[in-house]
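Asks: this one's sequence-less:
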C-alpha cells in the first residue's frame, strides 16, 4: 500500500467506528466517528509496543507527520522513548503554568483562612490591578528583587506610598509561601523593606491623659446602642487589640474558663494570646446568651453570619460625642501603651508582647506567643483594675512631666 496523499486524506469520511489509514513505518491516520483525523505512530521499545500521538490533520500536514515520525525513530534508535519525552514535556508545561507568580499567589490567597472577607477582597484586588499584569505570568522562581521593585515604584509614582508598602508585604508573604512549598529558593520581596520611600504615617487619635480616659470610660458605660456593640466598646479599652481583630473575634477562640483569647494576628500572621481580666470575662458571659450560638462574638446587626462592620466602634464613639480628632478604635492601643509605661511602670517588653508587636530575644529570634504569659496575665488584670478605678473617680496620677 502506498503513502497517503492530501487528495486521499481529504476524501476520508467518518464511519460508525474509528478506523486507520496507514502511511508506513508504523505511522497512520486515525479517523474518528466525529470526523477527526489524528496522526498516530506505533513503535516498540524495550520489547514493549507503544503509541505516540503526533497531532491532528491538517494542523499537522502529511510532510510534518513524516518528519516527526523520523525524529521519533531516531530517538528510539538511541533507546529514548518519544512518548515518555512528550509526557515529560507536558508535565513540565503544566508545572510551569502552576508555578507562575499569579498561580502561586492565588493558591496562597485561597489558604489565608485568617483573612476577613474585606481583607481577602482588597488583597486580591491589589494583586489583580497592580501586580499580575506586570509579573503574574512569570515563573515565580525567576522573579528578582529588581522585578518587584519595578512594580512597587509604579505605585510610589502615583503617590500611594502606604499601598506600595502593603503590596511589598503581600508579595513577601507569597514568596515565603512559595519557598515553603518548594517552588522558590528565597524571598526577594523581603529584601526591599528599606528600598521604598517612607510611608506617610497617620497617627490615630487617642486619649492618653488619665483624666480624659476616666471621662471616656464613664461615657462608654452610658452607651445605649445594641448589646454587641456596647460590649465591644466596653471590652476595647481592656484588651487594646487592633479594631479588626476585636470585631472579628470568634467564640471558638475564646476560653472563658481559662480566661484567654487565642487567635492569629492578621497583620503579622502570627499566633497571639490575650489574657482576659475578670472584667472582660464578666462582659463576655453577659453577651454569650445572645451571640454564643454563632461564630462571631460581635456579629453584624443585619446578619449573624458576618462580624460587625469596620465602622461600628467608630460610629459608637461619634454617637457618644467623641470626635475623630479625640479618639479612634485604634487609639485604645496608644492609650494602653502610654499609661502602662508612664503611669503604671510596666516593663516595655511586656507591653509590646501584648500589643502583638515583634519582640526579639538577645539572639535576634522572635519570642513565641506564650512568652512571659504569667506576667502578662498579671499586667492585664492590673490594667483592668486601674481603668475601673479611673472610672470610679479614684485619685489620678497624670503622665510624667504633666500637671496633676
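Replies: Great, that's in hand. Quick caveat: nothing in here was measured; it's all calculated off a predicted structure.
Asks: C-alpha from now on. contacts and neighbour counts both.
Replies: Will do.
Asks: could you pull out the helices in the stretch 251-400 of the chain for me?
Replies: Secondary structure of the stretch 251-400 of the chain (DSSP state H, counting those that start in this stretch): helices located at 278-291, 312-319, 331-342, 348-354, 373-392.
Asks: pull out the buried residues from the third one.
Replies: Read it as helix 331-342. Neighbour-count burial for helix 331-342, counted by 16 or more other CA atoms under 10 Å, picks out 331, 332, 333, 334, 335, 336, 337, 338, 339, 340, 342.
Asks: distance to residue 220 for those residues - can I get that in a markdown table?
Replies: Listed next are these as a markdown table, based on distance: CA to CA, whole Å:
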| residue | distance to residue 220 |
| --- | --- |
| 331 | 14 |
| 332 | 13 |
| 333 | 16 |
| 334 | 18 |
| 335 | 15 |
| 336 | 16 |
| 337 | 20 |
| 338 | 20 |
| 339 | 19 |
| 340 | 20 |
| 342 | 24 |
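Asks: ok, structure two:
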C-alpha cells in the first residue's frame, strides 16, 4: 500500500523552517506528494525540488523549481502539474528546460544585438564610440529575451544617464536599442519596437556647436599662424592643417584621403563620406583650387609611395591620428575650444554665404549635405561641379587675402 503523504501548508512550512534554523543538524525534506518536496538545508535555505523517473533511461532525476517563499507553494504545485503533463507525453522536463534556456540565450537582447552589429558598416572610430552605449545596454537588458523587454525597462536605463545630464548618451542608447528591435522584428523574434515608444519622453539636451571662427581678422591670424609654424612637427599634419581650411571637409574624411582618389589632371578629389555611405553610397567631389592642388603635389613627393595622403610617420599603413589636427590648432595661440578642425565647415558656410555671396545650395552641396531641387530630387554628385569649382577657387583666394592682410 503506497505511503500516505499529507499535503503541505504555508504554516507547516514556516514552522519547519523556524525549527530548522534552531537545530542546523541536517537537511530536511518536506514532501507535498507527486514528486514535489521542499528541501530545508542546514543553513536555513528552502528550495523546491521535483523528483521523477526519466522517460527513456528510467533513471531517477531531480529538477529545481525555485526558492521559497519567492516561489510560493501554489506556484511550485503548478510546476509539478506542468512537469507531470510532460512526462505523460514521454517528454523529459529537464531537457525541455535546457532547451528553453538555450532559446532564451539565443533570443536575448545581447545575442540579437551582436548579430545586428555584424551588419553595420561603420568606421572603427564610430564603433569605439558606440561601444560605451552597447556596454551599458548589455548590463541593463542584455540577458533578457528580446520579446520580454518592456518600454519601461528601456526608459529606466536611459533615465539613469539623463538624470546625470548625459542627455546625448540617453538618446543614443534609445536609438541603438531601437535599431536592434527593428532587426529582431524583421527576423520574427518580437512584434513591437518598444524603444520607439519612449522616443518623445526623453529630454532634449542643448546642442553644442563645434567651435568655429567667423571673424575675418581672427581667421586671418589663424591662417598666418598655420603657415608660420609649419615644419615644427609631423609634416603630414602640417599639410593636413594647411589644406583643411580650403576644402572644409570633415577632419576624419581628410585624414582618410587616398592618393588613388586624387585626380591631378582633372583637379578633383573624389570619395564616399563614411557618414552617408550606408544611405546613399554616392561619391563626394571636392574641386581642387590652385592653392590646394599645389599643396597636394608637394605632399605627393613626400607620401606618394603610400596608400594614404596623410600617412602616419610611425606606421606607414595608418593615417595620422584622430586628435592630431585639433592638437595642432591649439598650438597656434588660440584658447582651448576656440577653434577645431570640424569648425572650418561652419566657418566656410558662414563666410561663403555672408561675405562671398555664393548660393547656399552650392555651399551645402559642397559640404556633402543632401540638397534637393525644386522637385524634391537630390542633386547628383556631378551637379553644378563647374560652379562649385569657381566657388572653391574664390574661397582659397579669399583665405590667401586674409592671410596676407595679417602678414602686412
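Replies: Cool, the structure landed. Keep in mind that this is a model prediction, so the values were computed, not measured.
Asks: list the contacts of residue 299 of structure 2.
Replies: With contact set as CA atoms under 8 Å, 6 or more residues apart in numbering, residue 299 of structure 2 has these partners: 236, 239, 309.
Asks: quick check: closest non-adjacent residue to the aligned residue in structure 1 for residue 400 of structure 2.
Replies: Structural alignment (TM-score structural alignment) places residue 400 of structure 2 against residue 391 in structure 1. Among residues not flanking residue 391 of structure 1 along the chain, residue 214 sits closest, at 4.8 Å (CA to CA, 6 or more residues apart in numbering).
Asks: then residue 384 of structure 1?
Replies: Residue 384 of structure 1's closest residue in space is residue 238 (CA to CA, 6+ apart), at 5.7 Å.
Asks: quick one: what's aligned to the one you found in structure 2?
Replies: Per TM-score structural alignment, residue 238 of structure 1 is aligned with residue 246.
Asks: pretty sure that match contacts residue 395?
Replies: Yes: between residue 246 of structure 2 and residue 395 there is a contact under CA atoms under 8 Å: 6.9 Å.
Asks: and the two? Which one has more around it.
Replies: Neighbour count, other CA atoms under 10 Å: between residue 246 of structure 2 and residue 395, residue 246 has more, with 23 against 20.
Asks: so who does that one touch?
Replies: Residues near residue 246 of structure 2 by CA under 8 Å, 6+ apart: 292, 392, 395, 396, 399.
Asks: quick one: the second one and residue 286 of structure 2, what's the gap?
Replies: Distance of residue 392 of structure 2 to residue 286 of structure 2, given as CA to CA, to the nearest Å: 8 Å.
Asks: what does the last one give?
Replies: For residue 399 of structure 2, the distance to residue 286 of structure 2 equals 17 Å [CA to CA].
Asks: show me which of the two is the more surrounded one.
Replies: Neighbours per residue (other CA under 10 Å) separate residue 399 of structure 2 from residue 286, with residue 286 holding more: 22 against 19.
Asks: nearest residue to the counterpart of that one in structure 1 in space, please, no chain neighbours.
Replies: In structure 1, residue 286 of structure 2 lines up with residue 276, judged by TM-score structural alignment. Using CA to CA, 6+ apart and skipping residues adjacent in sequence, the residue nearest residue 276 of structure 1 is residue 259, 4.9 Å away.
Asks: so the one you found touches residue 279, yeah?
Replies: No: taking contacts as CA under 8 Å, residue 259 of structure 1 lies outside contact range of residue 279: 10.4 Å.
Asks: what's the burial count for the aligned residue in structure 2 for residue 303 of structure 1?
Replies: For residue 303 of structure 1, the aligned residue in structure 2 is residue 315 (criterion: TM-score structural alignment). Using other CA under 10 Å, residue 315 of structure 2 has 9 neighbouring residues.
Asks: could you check how far residue 315 of structure 2 is from residue 169 of structure 2?
Replies: According to CA to CA, residue 315 of structure 2 stands 33 Å off from residue 169 of structure 2.
Asks: for the residue nearest the centre of structure 2, pull up the helix or strand it's in.
Replies: What sits nearest the mean C-alpha location of structure 2, by CA atoms, centre = their mean, is residue 130, with 2.9 Å. Per DSSP states H and E: residue 130 of structure 2 is located in helix 124-141.
Asks: buried residues of that helix, list them for me.
Replies: Quick answer for helix 124-141 of structure 2 (16+ other CA under 10 Å): 130, 133, 134, 137, 138, 141.
Asks: ok, now which ones touch the last one?
Replies: When the contact criterion is CA under 8 Å, 6+ apart, the partners of residue 141 of structure 2 are 109, 110, 149, 153.
Asks: looking at those residues, which is nearest residue 333 of structure 2?
Replies: The shortest approach to residue 333 of structure 2 among the contacts of residue 141 of structure 2 belongs to residue 110, at 47.3 Å (CA to CA).
Asks: how far away is the closest residue to that closest one other than its chain neighbours from residue 52 of structure 2?
Replies: Nearest residue to residue 110 of structure 2, sequence neighbours excluded (CA to CA, 6+ apart): residue 142, at 4.5 Å. Remark: distance between residue 142 of structure 2 and residue 52 of structure 2 (CA to CA) = 34 Å.
Asks: which position in structure 1 aligns with residue 108 of structure 2?
Replies: Under the alignment (TM-score structural alignment), residue 108 of structure 2 maps onto residue 100.
Asks: what's the answer for residue 331 of structure 2, then?
Replies: Applying TM-score structural alignment, one finds that residue 331 of structure 2 aligns to residue 319 in structure 1.
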